[in-house]
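A.B. asks: Got a predicted structure here, sequence first:
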Amino acid sequence: SVLEGGTWAAGRRAAAERRPGGGPPLTILSDGTVF
């Protein structure tokens, strides 16, 4: 659905913004993004 896509995009953007700051791995894993 469009809602799911929007939520997924928002989650990906939040994870991307978190990564340069060296956020805790737990936060990245809980959002399903493994980098």
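C.D. replies: Received it, and whenever you're ready, just let me know what you need. Numbers count the residues shown, from 1 in each chain.

A.B. asks: rest of the way, CA atoms for contacts and neighbours
C.D. replies: Noted.

A.B. asks: what residue is smack in the middle of this protein?
C.D. replies: Nearest to the geometric centre of the chain sits residue 15, at 3.2 Å (Cα atoms, centre = their mean).

A.B. asks: how about the nearest residue to that one, chain neighbours excluded?
C.D. replies: Excluding the flanking residues, the one nearest residue 15 by Cα to Cα, 6 or more residues apart in numbering is residue 28, at 6.3 Å.

A.B. asks: Show me what counts as buried in the helix of greatest length in the chain.
C.D. replies: Ranked by number of residues, the top helix in the chain under DSSP state H is helix 2-18. By neighbour count on 16 or more other Cα atoms under 10 Å, the buried set for helix 2-18 is 11, 12, 15.

A.B. asks: got a markdown table for the residues you listed, with distance to residue 4 too?
C.D. replies: Output for those, formatted as a markdown table (distance: Cα to Cα, whole Å):
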| residue | distance to residue 4 |
| --- | --- |
| 11 | 10 |
| 12 | 12 |
| 15 | 16 |
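
A.B. asks: Second structure for comparison follows:
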Amino acid sequence: MSDVSKFDLREWLIPPVLMPIFFVLLIAAAAIIQR
């Protein structure tokens, strides 16, 4: 039960962490393309 809860918590935590990183990569890619 605790393992499932921990996995669920991790699933909820990962998207907010990856979102800014993905956004920064997207901006960097756009800057490179504009050059």
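C.D. replies: That came through fine. Keep in mind that what you see is a predicted model, and the values were worked out from it rather than measured.

A.B. asks: The residue nearest to the centre of the first structure -> the second structure?
C.D. replies: Alignment note: residue 15 of the first structure maps to residue 29 in the second structure; criterion TM-score structural alignment.

A.B. asks: how near is that match to residue 11 of the second structure?
C.D. replies: Note on residue 29 of the second structure: its distance to residue 11 of the second structure, by Cα to Cα, to the nearest Å, is 27 Å.

A.B. asks: next one: residue 35 of the second structure
C.D. replies: Residue 35 of the second structure is 37 Å from residue 11 of the second structure, where distance means Cα to Cα.

A.B. asks: quick one: which of the two has more around it?
C.D. replies: residue 11 (11 against 5; other Cα atoms under 10 Å).

A.B. asks: Please, which helix or strand holds the more buried one?
C.D. replies: Using DSSP states H and E, residue 11 of the second structure maps to helix 2-34.

A.B. asks: if we can go back for a sec, and the helix or strand harbouring the residue nearest to residue 15 of the first structure, which stretch of the second structure?
C.D. replies: Using DSSP H and E, residue 28 of the first structure sits in helix 25-30. On the second structure, no counterpart of helix 25-30 of the first structure exists by TM-score structural alignment.

A.B. asks: Going by neighbour count, list what's buried in that helix.
C.D. replies: residue 28.

A.B. asks: for that helix, the distance to its chain's centre please.
C.D. replies: Helix 25-30 of the first structure sits 8 Å away from the centroid of its parent chain (Cα atoms, centre = their mean, to the nearest Å).

A.B. asks: Fine by me, thanks again.
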